[in-house]
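J.: what would the 3D arrangement of this be:
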Amino acid sequence: MFLFRMSENMEQSPPSLLIPSLPDDVTVDIVARVPRSHYPSLSLVSKSFRKLIASTKLYKRRSQLGITEHSV
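T.: Below you'll find the predicted structure:
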C-alpha cells in the first residue's frame, strides 16, 4: 500500500525546472549554443539535463539558430 501511494505522489509532482531561476526556453537556448562535444558532460548534471540533451527540442532549436558542427 505504501509503495502505491509513493508512486502515485511521484506521478503528480510538477516537472522540475532545468535551472530554477530561468524559464526552460531560455535554458534550451543556452544549451543549444554549447558545442555538442560538451553534451556528455552536461548530461551528468541532472536527470532534467540528461532528458534535454536527448530531446528533439534541443536539436530543433540548434537548427533554428543555424548552429552546425562538422563530425569527424
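J.: C-alpha only now, for contacts and for neighbours.
T.: Fine.
J.: can you pull out the helices in this structure?
T.: Listed from the start of the chain, the chain has helices (DSSP state H) covering 2-12, 24-32, 39-42, 47-54, 56-65.
J.: could you also give me the structure for this next sequence, so I can compare it with the first?
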Amino acid sequence: MDFLWPRHRLVVECHGGHHFQTDQQRLADMHRVRRLRDHGYRVEEISRLDMQAPDEVVARVTRALAAQERLLRLV
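T.: Have a look, this model is predicted:
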C-alpha cells in the first residue's frame, strides 16, 4: 500500500516495474489488492504509464476521494 486515506477507505497502489518481474510478486500484489477490496477499501492502481500524465493521476485520486465521501456519507 503506497497511499492510504483511512477515513475514505481509499488506497492508492503504485505499481513499478518490479511488481511484474516475477509471478510470485504479481500474485502477491493481486492478493493484497483483493484483500483490501474484500475489506471495503477502494483501490486505485497507478502504473508507470499513468505517471506520464501526473495531472490525470491527481484528478483520478481527487474523483475517487469525492466518490468515497458520497458513498460513505462523510460530507
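J.: care to give me the TM-score?
T.: The TM-score (TM-score structural alignment, normalised by the length of structure 1) is 0.29; 36 aligned residues with a Cα RMSD of 3.0 Å.
J.: quick one on the thing from earlier: possible to save the helices of structure 1 as TSV with mean neighbour count?
T.: What follows is the helices of structure 1, written out as TSV (neighbours: other Cα atoms under 10 Å):
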stretch	mean neighbour count
helix 2-12	9
helix 24-32	16
helix 39-42	14
helix 47-54	17
helix 56-65	14
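J.: residue 38 of structure 2 and residue 46 of structure 2, how far apart?
T.: Taking Cα to Cα, to the nearest Å as the criterion, residue 38 of structure 2 is separated from residue 46 of structure 2 by 19 Å.
J.: of the two, who's got more company?
T.: Ranked by neighbour count (other Cα atoms under 10 Å), residue 38 of structure 2 and residue 46 place residue 46 first, with 16 against 10.
J.: can you show me the strands along structure 2?
T.: 3-5, 10-15, 42-47 (DSSP state E).
J.: what is the neighbour count of the nearest residue to residue 45 of structure 2 once chain neighbours are set aside?
T.: Here the nearest residue to residue 45 of structure 2 in space, its sequence neighbours aside, is residue 13; by Cα to Cα, 6 or more residues apart in numbering that works out to 4.8 Å. Here the number of neighbours of residue 13 of structure 2 (other Cα under 10 Å) works out to 17.
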